[in-house]
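Visitor: No sequence on hand, only this structure:
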């Protein structure tokens, strides 16, 4: 078990070179659970959560937290086999149930398969967390290739659309959708131009879908993280940027994945039954331009 409340304020220089990044190769390892997050209070008892990118980073923390709250968890991941198996073992170690579904969410057929496998295993889907994403820094917009632009939008936006389209046919009143956006949707980012654009699209998707699904009683909300120590960081930024990652935040550091998990659990639970179309900003106090 990875347990600590002494969150690091800086990271050694490192770069993995290819996305998606691998959590087990990070230094230090991200903190995805702590002693302070105990057995849980059954807030998601008998619920089924499907989460994309649930194998590592924020997704791993949310997956384990949901299991602690009584949910059965279906984790959709791309190709991070070891990370996915590690998360599954952590969930099973606390008595939870976990299904792993490997594939590419940019393909609509796969999204249909992921939903079908989840229904076949758990008989329902109550909570959909759209969390998977990629990012590729570029200093100039001219350097963003058509291939990169398509991959970023197809993963971050199309993947969310496809999964939502398939999931809502099985969702009912009281169920919820949670989308991972980003502080970059509000403040932009100098070198994450296309990534920030996708997160802006997801923010608007959250608001629009909340209005569209309100008559069905399905709530749609989002979480907008600030800097978080996940595999996306060493796999996309160079060594110098990794060394400085998060140090310009008001709290002087990047968040650890465990610090995001509670926001997702809250939005998924009945504690948030009157919250719809909203975004929770978990960013260490950074000023957000709204």
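Guide: Structure's in. What do you need? Treat the numbers as computed from the prediction; the structure is a model and nothing was measured. Numbering: from 1, shown residues only.
Visitor: going forward, measure contacts and count neighbours with C-alpha atoms only.
Guide: Noted.
Visitor: now residue 249: how far from residue 53?
Guide: Here the distance between residue 249 and residue 53 works out to 25 Å (Cα to Cα, to the nearest Å).
Visitor: could you measure the residue lying closest to residue 92 once chain neighbours are set aside against residue 86, distance?
Guide: Nearest residue to residue 92, sequence neighbours excluded (Cα to Cα, 6 or more residues apart in numbering): residue 98, at 7.0 Å. Residue 98 sits 11 Å away from residue 86, going by Cα to Cα.
Visitor: swap in residue 73?
Guide: In terms of Cα to Cα, residue 73 sits 14 Å off from residue 86.
Visitor: And residue 221, by the same measure?
Guide: 28 Å.
Visitor: State which helix of the protein is the longest.
Guide: Counting residues, the longest helix in the chain under DSSP state H turns out to be helix 193-213.
Visitor: Just give me the neighbour total for the residue nearest to residue 134 when sequence neighbours are not counted.
Guide: In this structure, residue 134 finds its nearest non-sequential neighbour in residue 152, 6.0 Å apart by Cα to Cα, 6+ apart. Using other Cα atoms under 10 Å, residue 152 has 22 other residues around it.
Visitor: put this beside the first:
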């Protein structure tokens, strides 16, 4: 078992969606309207949670999907089945997005299969709760930044030569970037980096007709929290601190990604949407 795999399995990450109870709600809530017709989207972390919901909704709107995932083969194949049930094509790519070489391979395989990339959804992430900053090992710190932010640099660098005017990049940041999280110091720090990356990359690419935006979900019921080391007590009250008093579902977040990826958001770049249950973050 290599060092990366050891780190991942320390907290049972990334976790099987098929084993969660209750099951996360990924199903699109309305008929498609062709907003992504014949587009090609790369979606990282697409085997479960928000990534699966995004893949399903994008497929319903007419896109072919490259499903990028880390370890959960069964969940990835289920996402593939979902995409194909919408009448679209899908490929599954097992890869560690924290590796530059792997990100190069993701882009190469997508281009080989579909011939183009129109949308890049940087959604993959990991977290490891720690109550004391002294408990965060150097290995964990490096791994969290590698997965959550280095991956975005690597994938954009690999995809950039193939992104044409009209392309869209949407990154997944978090409410923790805005309000902080005392037990997720390294995770929330990466989310701050992602927001800065989004705004800066937008400035870098907007003149070339490529829009870059982000989504900052609040507490969403996905494998990330129950499999990422959250305590039983925290899970029992997960999402109750939001004004809506409940966690969100992946299919309540996916429409924000769709809006930013399609032409409905043609005059938006460098922005962040906040599906977070009513938390006011002023950012």
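Guide: Right, received. Where do you want to start? Just so it is clear, the structure is predicted and the values come from calculations on it, not from any experiment.
Visitor: Could I get the TM-score for this pair?
Guide: In this superposition the chains share a TM-score of 0.95, using TM-score structural alignment, normalised by the length of structure 2; 273 aligned residues with a Cα RMSD of 1.0 Å.
Visitor: Settle it for me: which of residue 249 and residue 53 of structure 1 has more neighbours?
Guide: residue 53 (24 against 17).
Visitor: Now which residue in structure 2 aligns to the more buried one?
Guide: Residue 53 of structure 1 maps onto residue 45 in structure 2, with residues paired by TM-score structural alignment.
Visitor: Please tell me how far residue 267 of structure 1 sits from residue 174 of structure 1.
Guide: 12 Å.
Visitor: Pick out whichever of these two has more residues nearby.
Guide: A side-by-side neighbour count of residue 267 of structure 1 and residue 174, using other Cα under 10 Å, places residue 267 first with 26 against 15.
Visitor: What's the match for the more buried one in structure 2?
Guide: By TM-score structural alignment, residue 267 of structure 1 lines up with residue 260.
Visitor: what do you get for residue 189 of structure 1?
Guide: Match for residue 189 of structure 1 (TM-score structural alignment): residue 181.
Visitor: try residue 122 of structure 1
Guide: Match for residue 122 of structure 1 (TM-score structural alignment): residue 114.
Visitor: residues contacting its match?
Guide: 40, 64 (Cα atoms under 8 Å, 6 or more residues apart in numbering).
Visitor: if we can go back for a sec, in this structure the residue nearest to residue 134 of structure 1 contacts residue 135, no?
Guide: Yes: in this structure residue 152 of structure 1 lies within contact range of residue 135 using Cα atoms under 8 Å: 6.6 Å.
Visitor: Pull up the overlap in contacts between these two.
Guide: 194-195.
Visitor: Helix or strand: which one has residue 183 of structure 2?
Guide: Per DSSP states H and E: residue 183 of structure 2 is located in neither a helix nor a strand.
Visitor: how about the most centrally placed residue in structure 1, what does it touch?
Guide: Against the mean C-alpha coordinate of structure 1, by Cα atoms, centre = their mean, the closest residue is residue 131 at 3.1 Å. Shown in contact with residue 131 of structure 1 (Cα under 8 Å, 6+ apart): 51-54, 59, 179-180.
Visitor: returning to what we had before: so the residue nearest to residue 134 of structure 1 is in which element?
Guide: Counting by DSSP H and E, residue 152 of structure 1 is part of helix 146-153.
Visitor: Tell me how many other residues crowd the alignment partner in structure 2 of residue 160 of structure 1.
Guide: Under the alignment (TM-score structural alignment), residue 160 of structure 1 maps onto residue 152 of structure 2. The tally of other residues near residue 152 of structure 2 (other Cα under 10 Å) stands at 28.
Visitor: cool, and the one 3 residues further on?
Guide: Using other Cα under 10 Å as the criterion, residue 155 of structure 2 is surrounded by 26 other residues.
Visitor: Correct me if wrong: it contacts residue 104.
Guide: Yes: using Cα under 8 Å, residue 155 of structure 2 is in contact with residue 104, at 7.1 Å.
Visitor: So the aligned partner of residue 33 of structure 1 in structure 2: helix, strand or coil?
Guide: Matched to structure 2 by TM-score structural alignment, residue 33 of structure 1 sits across from residue 27. Using DSSP: H, G, I helix; E, B strand; the rest coil, the secondary structure recorded for residue 27 of structure 2 is coil.
Visitor: Verify the stated contact: residue 27 of structure 2 with residue 54.
Guide: No: using Cα under 8 Å, residue 27 of structure 2 is not in contact with residue 54, being 9.5 Å away.
Visitor: where along structure 2 do the helices fall?
Guide: 3-10, 49-60, 73-85, 100-114, 138-145, 151-159, 176-179, 185-205, 224-227, 232-236, 250-261.
Visitor: and among these, the most buried is which?
Guide: helix 49-60 (a mean of 29; mean count of other Cα atoms under 10 Å).
Visitor: what's the closest non-adjacent residue to residue 157 of structure 1?
Guide: In space, residue 157 of structure 1 is closest to residue 198, 6.1 Å off (Cα to Cα, 6+ apart).
Visitor: Would you mind measuring from the one you found to residue 179 of structure 1?
Guide: In terms of Cα to Cα, residue 198 of structure 1 sits 12 Å off from residue 179 of structure 1.
Visitor: what do you get for residue 214 of structure 1?
Guide: Relative to residue 179 of structure 1, and taking Cα to Cα, residue 214 of structure 1 is found at 16 Å.
Visitor: Which of these two has more residues huddled nearby?
Guide: Using other Cα under 10 Å, the more surrounded residue of residue 214 of structure 1 and residue 179 is residue 179, with 24 against 14.
Visitor: Need the counterpart of the more buried one in structure 2.
Guide: Taking TM-score structural alignment, residue 179 of structure 1 has residue 171 as its aligned residue in structure 2.
Visitor: who's in contact with that match?
Guide: Here residue 171 of structure 2 is in contact with 121-123, 152, 194, 198, 212-215 (Cα under 8 Å, 6+ apart).
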